[in-house]
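Participant: Just the structure for this:
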Amino acid sequence: MAESHDDNPALFEDDDNRAVYIFAPAGHGGSPQQEKARPVKRRKFTSKRASSSSAAAAAEVVREGEAEMERAQTTTAAAAAFPPLFGGKESVEAAALRRQVFDTAWPVLDGRIKNVLREANRTTLEDVSSFIRDAEGDTTRGTRIPAGFIITGPNIASQDLLFEQLSEALGKATQARFVRLRAAGVPNLKAALKKVIRDATAQVSSDGGGGGDGDEDAKVTFGRDGRKYLDYDLEGLHAFLSSQQDPLKRVIVAFEDSEAFESSLLTDLLALFHSWQGRIQFSVLFGIATSVELFQARLLKSTARQLFGAKFDVVQADLVLDNVFKSAIAGTQATLRLGPALLRNLLDRQRDQVAGIRVFISSIKYAYMCHFYANPLSVLLADEKSLTRQLLQPEHLQAVRTLDSFKAHVEAAVDARQLNHAQSLVEDDGYLVKQMVEQRQKKQDYLMQLLRSLHLLTSMDLVPSRFTDLYVSALAGGLDLTPTIDAIKRLGADDVPALINRLLAAIQTGNPDLDLPGWEDEAEDLISSLTEIRDEIEALAEQAREKGQQSLKSKFTAQSKILRTTVVAQKVQLSQDTAKLTEEDKAFGKTIDSLVDLLTHHIYSEPIDSLFLHQAWAYDAEAPYRDVFVPRPGTTFERALTRPHGYLGCECCSKTTGTLSATLPTTCILYQLYLETGSLVNVADLWSAYYALVGEDSDVGLGEREALVRFYRGLAELRLMGFVKQSRKKADHVAKVKWLL
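Facilitator: Take a look at the predicted model:
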């Protein structure tokens, strides 16, 4: 064999007898020999006995250099982060101003959101902290474990925020170590103990995720004497707490989804914690979605007797969502307004899919990013000092003239016979810029009128509607006062003065959640009219009582309508008639009409899309939000594999319209062949069809070795994307996988 090998050296290649073949086609890297020929990188070594002064000086120079580089990067970050729009014609200053407005607007909003989340569960956090802190000195509990039963409700997604806040609050209030357990992460007792010890000692064990019974048990050194303990041995936790000179030795274990834990696991854990209660002060918290009674029924009576418990209620997720909505979306501090279509999608997703509040906040931030990144007119949201006339380019004015709101505004001006105004908007750039500046104040007036109207509407408390639904409806089609007016007309004489008092209080105090101040100085006419109506109704009620009438009634109330019974030919006929109204009742009805007219005049709002230039300060695009937060990867993969030119932008794929071509990427070719097969795909047949298309006789002219490597890589990518899997029926076949689009 050696002689034949020497005689025919061309029959064998260097790569034939290798265990692993590294594919390196021409133009994509050098050969292994070229890699070996590269010079070895020389490294600089310094002596360990270098002087401390020179090291400090070098460190100072490095810090100064890093600070200077950071300052240089900061000055150019705004322009570099947002690319110029208008096909690259947007000025660098305008692009930088868009980034500056975003960097200014979102931190303010983010701070308000964090404050809302912090205040949402403040009462619960204080109660739980005081319970854990006072349980140590309570002599009535004996050796029982302090247990807090937190009724979180069915929304599991909202529990993450609550227990994160509990971790921070209890860590500061009780100086205890907080451990969070979820049923999916701790399937058995050993995994639960590993998780408790690892989180309590703030060490990462060598087993990675805490594992199950099959994980290798690691030994970790906890004490100062160097003794090693198994990573699921509570003796090691006790040694660690003793070495930290922690006199309390408190550990709080929180079971977030306690109903998902097996009863046997909870029983074993609680029994183990109880046996160590004299050396380590364990406290437990249970997140309960149902009730304490149902949870207690899952435990043994002996286990329940080992607990010293208290029940706590938390703010429901819907209320937290409403508070975040008022602060971040509807509040006066919000720079950008989200449109009704996008808001409806956000709210429906939160309620239908039971998503967490952090997903809602991320959706708001993503909307801000999309608006300021992709809308060149978002520069109009800058303040008057930053937005100068020189910054507005002809492209900005041309973009304004192409807006639907601009066209509607011009058509309305023509219909109103304001021809000079309409002509100047179309032809005069200076006049258009002046109108754009005036729209800033009109925008503020619109938002203030909207929020004041909604605040008055909700303060009356006549229609059981959420603020979020009222806000979205007002943006979409204006305020609908019909249900409120009907409810006002049915009120009695004692209820109307109370309603007016609520309206007066709402005008004076405003709404802190919306950051809406009171406007009693601007609503003097409204306040005086409401006061007169209230005094008049109270006077009419007093006159009616003096005449012996129990209560006032109007033509709108049910008391003014009576049911008349008539017997004709032994048949009973029922008819509805109107009761006789006194003079006071008629005056009361007129007063109700005056109140309705007054409220209709002051509580109103127009749809947001009826305002001129609303596209600059309102974002209502649904497609980017759905693509990111409600993705459809199956559809995306199918589109990319059938039309790769839309993603690659190469000329070789531009001429193919869903047909097979040798110039397509290998994965796309295999996907086209994959669509023509049945449920089982013969890999050999697939290879034959592929090589017949891209082989040496084709336009591409690939060799067999290179084509085979590309085939394997393309097939592996199809498997990675979830289109095929290994078949158990036939070894040389792969099975199709159906995507749920």
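Participant: Every contact and neighbour count from this point should use C-alpha atoms.
Facilitator: Fine.
Participant: Output the longest helix belonging to this protein.
Facilitator: helix 429-460 (DSSP state H).
Participant: what comes up buried for it?
Facilitator: Within helix 429-460, the residues that count as buried by 16 or more other Cα atoms under 10 Å are 432-433, 436, 439-440, 443, 446-447, 449-460.
Participant: Now the second one, please; I'll put the structures next to each other:
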Amino acid sequence: MATSSVSKGCFVFKPKDSKKRKTSTTADYFHKGKAVSENDKLRFSSYQSLWQQMKEETERLQENLNEKMFDNFISFIKKSHVQVNSEGNDWSYRMRCSEIPTAALVLGVNVPDHEMTVQSLSDLLKQSLTPHVVCLQGKECTTVKQVLQKILKHLMGGNGNEEEEEEEEEEDMERSVDFHQIKMSCSMASLCRWYNTVAKKSTSKSPRKKRKSLLQHEVAPPIVIIFKDLESFLPKVLQDFIIIASNYIQRLPLVLVFGIATSPIIIHRMLTHSVSSLLCIELFQSLPCIDHLAAVIDKLVLTTKFPFKLSGKVLQVLINIFLYHDFSAKNFVKGFQLSLLEHYYTQPLSFLCCALNETNARVHHLSHDDCELIRQLPSLMGYVDHQDSEKQVELLTNDQYLKTIVQTLLTDLHVYHKNYFAVLKCLHIFTSSLPKYPLGKQIRELYITCLESNVWEIKEYSSAFQLLGMMAKDELVRLLQKCVEVLQSSEHKSLAQATQTLEDFLAKFQKLDDAPVDDVEDGEENITESQRSLQKKTDLYQLQKTLMEMKVLKRRKKPSRFECLRMDVLQFMDQLARQYLVSPDTQPLHELVYFQDASTLRRHLNAAPRAALQMALSNPYYYLKNEALKSEGGTITYAAPDICIIYKLHLECGRLINLYDWLQAFATVVCAAEGKDPDEINNGQVEGVIHARFIRAVSELEFLGFIKSTKRKTDHVARLTWGGF
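Facilitator: Now for the predicted structure:
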């Protein structure tokens, strides 16, 4: 067990026969400390399977959203140094070669999503273009020396993130560089020497089987340096590094990438004109975070691919956190995952929240206890109340009959969602372009409205249809064509008739264009005659009489064929909404697939640290679960921790707290807890231990932000918070 070393050190030797501590897994929490049942395992496996599908869907979505930007970015890097080895005598070419190719990547204010985007970009570069990719963060690079050290460590020492299972021994020996030497010789000259000896050798070798290079090996691969958060870098450090790198741009194929959260103008604010002129900047814009959220909601929420659904209040909590906190689609997906986990954890029948092809087998294996839990669901109780007496008896007593009905209801629930989302998208197509957006501009707003109540009962619904009643023919035809495409994509039999009706409306509008102009109606002739009479000389009485006649004739005017057809279209859309957009709360067994506990989700995601601190200090039993800490409101328990006693005593004081009086009150409580007589404190002298405990508790309270020192009185502290639990 002994060891020798030139330098002093501490060595830890673990015993060979030591038993590993048993760690709890996520599956252990599903049975809540009870015996593990088959339903618990099934719930956990269902959660894992469903979340894996959702995770893969979001990853594919992320790749598709950034695909165009990444393709342009790869093309920019490929062309940045492709002509370095070619001969060029043009003045503009020589000027461009003396500049550092720089990509300004505007990622948006959704900072939590930047890591995911940058990581995807880095992986894509390593797989398709170059293995020499370095990612830098502002908090790790406060000096130029640290910037160079990070670059040399990632390139010369190996990144550790490259998944290359088969590497040649010669390359391994060249990459095994002592990190102490890197720190001693951190300079661009060292990087040049390494690149000339190591990187260019890879160009003469055949490409690896696993790496599909888009860049032919005629040109050495570039070195891409990504500044993840440009705003957090010190301007002086950034300027010095760019000046140093510009002197080596003819020998090193460098490419800089600036990750920008605010605006591209930040580059010119951080860099002087002389430094920014050394860069050849090209701008790349990522998808706005609002569009990213809309795509995520469309793929995860407004779909029948996944059986799990969110209630209106839960979805509103997640959207509010997105809009008012971080604009992060990544955090929105995490909140969605938390909702999924809470649903499968708290709902004992959530194992029935699965794909439709798995439902029949799981319903068939329901036990008697499971059937009793199903009978206790409020939605099924309402369904039973609407049945006749014989079916009610069968549903409440016969488990086999109940299983048959449950299978039918779950199938109907799936069909309900298919029709619901198709009609919802059609209604959104009609109302999203209206002035002032009475039913919302985004489909998520309309969806939340439909979840919380019947949409046709609100005032905004009637306002929207009044505006639709004034829509022009061309716009109405365009909206009908979009609705037909949506209904055809649903491919459900119940909406086939609705699709055919909309196609018939389109055909009638087409006939309106082809039909000849009808003769002028009698009412229109009378109006024209009245308008002509207005042009003649007349007195005030005759003028008033003519205007009244015109008003009456306009009221009697028959609507045109287009107006009648437009009214029929709106009536049909209103009929579709009333038929298919009924609230999910009316559907039997909706509790199995809908998560409705918005308060739990809000408590987990919207943390309130001050409220938690005040609860812990005023009522320590809430967290410590010690019976000796139980007390009535407002009283001070002697067995409470020192900081809790100090906190309750400071609640009795005003704006300024006298430290001496505070100490005496604390000593009185502590002495009573230890069984001492508080009157034994002679002349106000307290023991040194009590005094030290008081100072430590006051310091902790100051650290938590409840008090602060004040210059108004030297022996006082100022109170910073008011109120408590």
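Participant: where does the TM-score land?
Facilitator: Remark: TM-score between the superposed chains equals 0.74 [TM-score structural alignment, normalised by the length of structure 2]; 632 aligned residues with a Cα RMSD of 4.5 Å.
Participant: if we can go back for a sec, which parts of the helix or strand just after the longest helix of structure 1 are buried?
Facilitator: Next helix or strand after helix 429-460 of structure 1 toward the C-terminus (DSSP states H and E): helix 467-477. Using 16+ other Cα under 10 Å as the test for burial, helix 467-477 of structure 1 gives 467-468, 470-476.
Participant: Same question for stretch 479-494 of structure 1.
Facilitator: 479, 481, 485, 488-493.
Participant: and what of stretch 473-488 of structure 2?
Facilitator: Buried-residue list, stretch 473-488 of structure 2, by 16+ other Cα under 10 Å: 476-477, 479-480, 483-484, 486-488.
Participant: Restricted to helices, list those.
Facilitator: Per DSSP H, the buried residues of stretch 473-488 of structure 2 map to helices at 476-477, 479-480, 483-484, 486-488.
Participant: and these as CSV, adding distance to residue 100 of structure 2?
Facilitator: Formatted as CSV, those follow (distance: Cα to Cα, whole Å):
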residue, distance to residue 100 of structure 2
476, 53
477, 53
479, 50
480, 52
483, 51
484, 52
486, 49
487, 52
488, 52
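Participant: from the residues you listed, which is closest to residue 525 of structure 2?
Facilitator: residue 476 (29.2 Å; Cα to Cα).
Participant: any idea how far residue 431 of structure 2 is from the closest one?
Facilitator: Noted for residue 476 of structure 2: a distance of 11 Å to residue 431 of structure 2, by Cα to Cα, to the nearest Å.
Participant: now swap in residue 197 of structure 2 and tell me
Facilitator: 65 Å.
Participant: Also residue 414 of structure 2?
Facilitator: In terms of Cα to Cα, residue 414 of structure 2 sits 26 Å off from residue 431 of structure 2.
Participant: Now do the SS call for residue 573 of structure 1.
Facilitator: strand (DSSP: H, G, I helix; E, B strand; the rest coil).
Participant: Grab the nearest non-local neighbour of the aligned partner of residue 351 of structure 2 in structure 1.
Facilitator: Aligned by TM-score structural alignment, residue 351 of structure 2 pairs with residue 379 of structure 1. Leaving aside its sequence neighbours, residue 379 of structure 1 sits nearest to residue 98 (Cα to Cα, 6 or more residues apart in numbering; 5.2 Å).
Participant: next one: residue 274 of structure 1
Facilitator: residue 145 (6.5 Å).
Participant: What about that neighbour, how many residues nearby?
Facilitator: 24 (other Cα atoms under 10 Å).
Participant: tell me the SS of the counterpart of the residue nearest to residue 379 of structure 1 in structure 2?
Facilitator: Residue 98 of structure 1 maps onto residue 43 in structure 2, with residues paired by TM-score structural alignment. Recorded secondary structure, residue 43 of structure 2: helix (three-state DSSP).
Participant: State the distance from residue 43 of structure 2 to residue 344 of structure 2.
Facilitator: 6 Å.
Participant: between those two, what contacts are shared?
Facilitator: 350-351 (Cα atoms under 8 Å, 6 or more residues apart in numbering).
Participant: Shouldn't residue 226 of structure 2 be within a strand?
Facilitator: Yes: Residue 226 of structure 2: assigned to a strand according to three-state DSSP.
Participant: Residue 689 of structure 1 matches what in structure 2?
Facilitator: Match for residue 689 of structure 1 (TM-score structural alignment): residue 668.
Participant: what does residue 530 of structure 1 give?
Facilitator: By TM-score structural alignment, residue 530 of structure 1 lines up with residue 502.
Participant: And for residue 277 of structure 1?
Facilitator: Checking TM-score structural alignment: residue 277 of structure 1 goes with residue 249.
Participant: Residue 161 of structure 1 too?
Facilitator: Using TM-score structural alignment, residue 161 of structure 1 pairs with residue 116 in structure 2.
Participant: tell me which element that match falls in.
Facilitator: Here residue 116 of structure 2 is assigned to helix 114-128, by DSSP H and E.
Participant: what's in contact with the helix or strand following that helix?
Facilitator: Moving toward the C-terminus from helix 114-128 of structure 2, the next helix or strand (DSSP H and E) is strand 133-136. For strand 133-136 of structure 2, the surrounding residues in contact (Cα under 8 Å, 6+ apart) are 122, 125-126, 147, 150-151, 154-155, 223-228.
Participant: now do stretch 423-440 of structure 1
Facilitator: Against stretch 423-440 of structure 1 from outside (Cα under 8 Å, 6+ apart): 389, 397, 401, 410, 612-613.
Participant: Run through the strands of the stretch 201-350 of structure 1 in chain order.
Facilitator: Using DSSP state E, counting those that start in this stretch, the strands found in the stretch 201-350 of structure 1 span residues 219-221, 228-230, 250-255, 281-288, 307-313, 337-338.
Participant: Quick check, the match of residue 277 of structure 1 in contact with residue 99.
Facilitator: Yes: counting by Cα atoms under 8 Å, residue 99 is a contact partner of residue 249 of structure 2 at 7.3 Å.
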